[in-house]
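Chemist: quick check, what structure comes out for this input:
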Amino acid sequence: MAELTGAQWRKSTRSGSNGGNCVEVANNLPGLVAVRDSKAPAGPVLTFSPTAWVNFVRATRTAH
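Modeler: Okay, the predicted model is just below:
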């Protein structure tokens, strides 16, 4: 995906230390937030608008 060139991936602070089941997020791209499984960095990537990502994070914080 060309729009992911330059993505700076970081482990999600919510991933914890549960044996490698981690989510990585790249939010340094203009107008795009990308999410992937750390065990499959060459695998599929989900992309969100920054607004949709903020709404998702807020919803998950209040869900538990």
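Chemist: rest of the way, CA atoms for contacts and neighbours
Modeler: Fine.
Chemist: spell out the residue ranges of the helices in this protein.
Modeler: Using DSSP state H, the helices of the chain run over residues 50-62.
Chemist: do a quick rundown of the strands in it.
Modeler: All strands of the chain, identified by DSSP state E, fall at 10-11, 23-29, 32-37, 45-48.
Chemist: I'd like these laid out as CSV, including mean neighbour count.
Modeler: Listed next are the strands of the chain as CSV, based on neighbours: other CA atoms under 10 Å:
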stretch, mean neighbour count
strand 10-11, 14
strand 23-29, 18
strand 32-37, 20
strand 45-48, 14
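Chemist: to compare with the earlier structure, here is another sequence to fold:
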Amino acid sequence: MENQQSSSAPEKFAGLGLGLFILAASLLTLGEYFGIVPKDLKWGLPTIGIIWGVTLVVRAISRK
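Modeler: You can find the predicted model right below:
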């Protein structure tokens, strides 16, 4: 049997969305801690939407 090593786009970027969200959430949390970002800012849901959208765009571009 041949060993096929094809790396498709979904496998290549499988954890991209989660990784970007964790990075963004961590940066925003640090910003709140150091007073750069206001503490009453609601950033959780918009950040999830942005990261999800970026992930979909990257996957769509990488398929071509």
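Chemist: quick one: TM-score?
Modeler: Remark: TM-score between the superposed chains equals 0.28 [TM-score structural alignment, normalised by the length of the first structure]; 36 aligned residues with a CA RMSD of 3.8 Å.
Chemist: export the strands of the first structure as TSV, with columns for distance to residue 55 of the first structure.
Modeler: Shown next, in TSV, are the strands of the first structure (distance: least, CA to CA, whole Å):
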stretch	distance to residue 55 of the first structure
strand 10-11	19
strand 23-29	14
strand 32-37	12
strand 45-48	10
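Chemist: in contact with residue 20 of the second structure, which residues?
Modeler: Taking CA atoms under 8 Å, 6 or more residues apart in numbering, we find residue 20 of the second structure in contact with residue 51.
Chemist: what do you get if the cut-off is 10 Å, keeping everything else the same?
Modeler: Residue 20 of the second structure makes contact with 26, 47, 48, 50, 51, 52, 54, 55 under the criterion CA atoms under 10 Å, 6 or more residues apart in numbering.
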